[in-house]
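Q: attaching a predicted model along with its sequence, questions to come.
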Amino acid sequence: MKNIIYICLLALFIYSCGSGRSRDFKDRDATNDTVRIANDSLEYEIIIIEPGFNLFINSYARPRGYHTQSYLENKNQFLVTEYNTRVMQPQTYDPNLYINQINYDPNINYGYEVNYLLYNYFVFFSRHYNQRFSVPTRI
């Protein structure tokens, strides 16, 4: 009887430590995990549809302003090249992961937000799917 009371108190303590919002992400609609960035004047659009990406960007990614735009642009140039190479080699890389090529032109100024989200998508992608990109550490 004494052990049951301790177990109940421990369970109550653990339950009370949780936040008030729901942590059940399994039944979330995929539209909640869609990130769309568009600029009609430059005629570009990025749509990221990946379950869990919004949670990652809001909870685990480094905050905006942590990296400079030039740092993100340099990293994205290498990451997009590597990603597109894998898209073109479905016999070597999983075609279910590498579906579409990314059209990223390093001569276009996409702005900080696009580069920030694209870079963090690659961070999320590499962690979530356990993929390694051969990106130089120093640019």
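A: Looks like it arrived, so ask away. Since the model is a prediction, treat every value here as computed from it, not as a measurement. Numbers count the residues shown, from 1 in each chain.
Q: all contacts plus neighbour counts: C-alpha atoms, from now on.
A: OK.
Q: doesn't Y119 belong to a helix?
A: Yes - according to DSSP: H, G, I helix; E, B strand; the rest coil, Y119 belongs to a helix.
Q: hmm, it is touching N74, no?
A: No - judged on C-alpha atoms under 8 Å, Y119 makes no contact with N74 at a distance of 9.8 Å.
Q: so those two - more neighbours on which side?
A: For the pair Y119 and N74, the greater number of neighbours falls to Y119 (21 against 16), based on other C-alpha atoms under 10 Å.
Q: what's the helix or strand for the closest residue in space to that one that isn't next to it in sequence?
A: Leaving aside its chain neighbours, Y119 sits nearest to N76 (5.8 Å; criterion: C-alpha to C-alpha, 6 or more residues apart in numbering). Using DSSP states H and E, N76 maps to helix 69-87.
Q: show me what that helix is packed up against.
A: helix 112-128 (3 or more C-alpha pairs under 8 Å, 6 or more residues apart in numbering; DSSP states H and E).
Q: what residues sit buried inside the helix it packs on?
A: 112, 114-125 (16 or more other C-alpha atoms under 10 Å).
Q: alongside the first one, take a look at this:
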Amino acid sequence: MRLAILLIIIGFLSLTNCAHQVFKNQPDTESNKLTFKPDENGEYDIIVFDPQYDIFLKTHARPQNFQSHEFYKNRNRFYVSIWNQRHMMPSVYNPDLYAVSIDLDPNIEYGHEFEYKLYQFFKFIEWKYRVRFI
């Protein structure tokens, strides 16, 4: 009888302890927000520090002019939206993969090459980490 009461008390305490855990989203600070700034020529560029990205561009990516500028621009807005949603849910999605939010202003014209490289970055993430954005 004592054992049953003790088990019930331990079970109740463990349940109430779990109910009090609060998951906090990572705050958006400058350290975990990716923003794009133009260079001295007014052009935007993306640099990916993963050496496999360059290999992916050469072996898997389609040519830059395969799709229109509007296609890349619209698809990137969609991908950025999904990326930022996943960034805000670190308890559901891998916080190491979605460590930074992406600040992409839809009112800024980034240029065809930038939009292409950003699009290919998302395709690279899908390929390397086997995640799906669509």
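A: Arrived safely. Source: prediction; values computed, not measured.
Q: now what about the TM-score between them?
A: Overlay of the two chains. TM-score (TM-score structural alignment, normalised by the length of the second structure): 0.67; 98 aligned residues with a C-alpha RMSD of 1.9 Å.
Q: re the thing from before, quick one: the helix holding N76 of the first structure to the second structure mean distance?
A: Its aligned residues in the second structure lie a mean 0.4 Å from helix 69-87 of the first structure after superposition (mean C-alpha distance after the TM-score superposition for the first structure).
Q: now that helix against helix 112-128, angle please.
A: Computed with axes from the mean of the first three to the mean of the last three C-alpha atoms, to 10 degrees, the direction of helix 69-87 of the first structure lies at 50 degrees from that of helix 112-128.
Q: whereabouts in the second structure does the helix or strand where N58 of the first structure lies align?
A: Element membership for N58 of the first structure (DSSP H and E) is helix 53-59. Using TM-score structural alignment, helix 53-59 of the first structure lines up with residues 53-59 of the second structure.
Q: got the contact list for F114 of the second structure?
A: Applying C-alpha atoms under 8 Å, 6 or more residues apart in numbering to F114 of the second structure gives the contacts Y44, D45, I46.
Q: and the next helix or strand past the strand or helix carrying L15 of the second structure?
A: Taking DSSP H and E as the definition, L15 of the second structure sits inside helix 2-19. For helix 2-19 of the second structure, the following helix or strand on the C-terminal side (DSSP H and E) is strand 33-35.
Q: what sits up against that following strand?
A: Contacts to strand 33-35 of the second structure, defined as C-alpha under 8 Å, 6+ apart, come from residues V100, S101, I102, D103, L104.
Q: wait, isn't the first one in contact with Q85?
A: I take that to be V100 of the second structure. No - with contacts counted by C-alpha under 8 Å, V100 of the second structure stays clear of Q85, the gap being 11.0 Å.
Q: neighbour-wise, which of these two wins?
A: V100 (22 against 14).
Q: quickly note the distance from G52 of the first structure to L12 of the first structure.
A: Separation of G52 of the first structure from L12 of the first structure (C-alpha to C-alpha, to the nearest Å): 29 Å.
Q: those two - which one has more neighbours?
A: G52 (17 against 11).
Q: name the nearest residue to I47 of the first structure, ignoring sequence neighbours.
A: R36 (4.4 Å).
Q: who are the packing partners of the helix or strand hosting the one you found?
A: When elements are assigned from DSSP H and E, R36 of the first structure belongs to strand 34-39. Here strand 34-39 of the first structure touches strand 44-49, going by 3+ C-alpha pairs under 8 Å, 6+ apart.
Q: what angle sits between the strand it packs on and strand 34-39?
A: Using the same axes, to 10 degrees: strand 44-49 of the first structure against strand 34-39 is 180 degrees.
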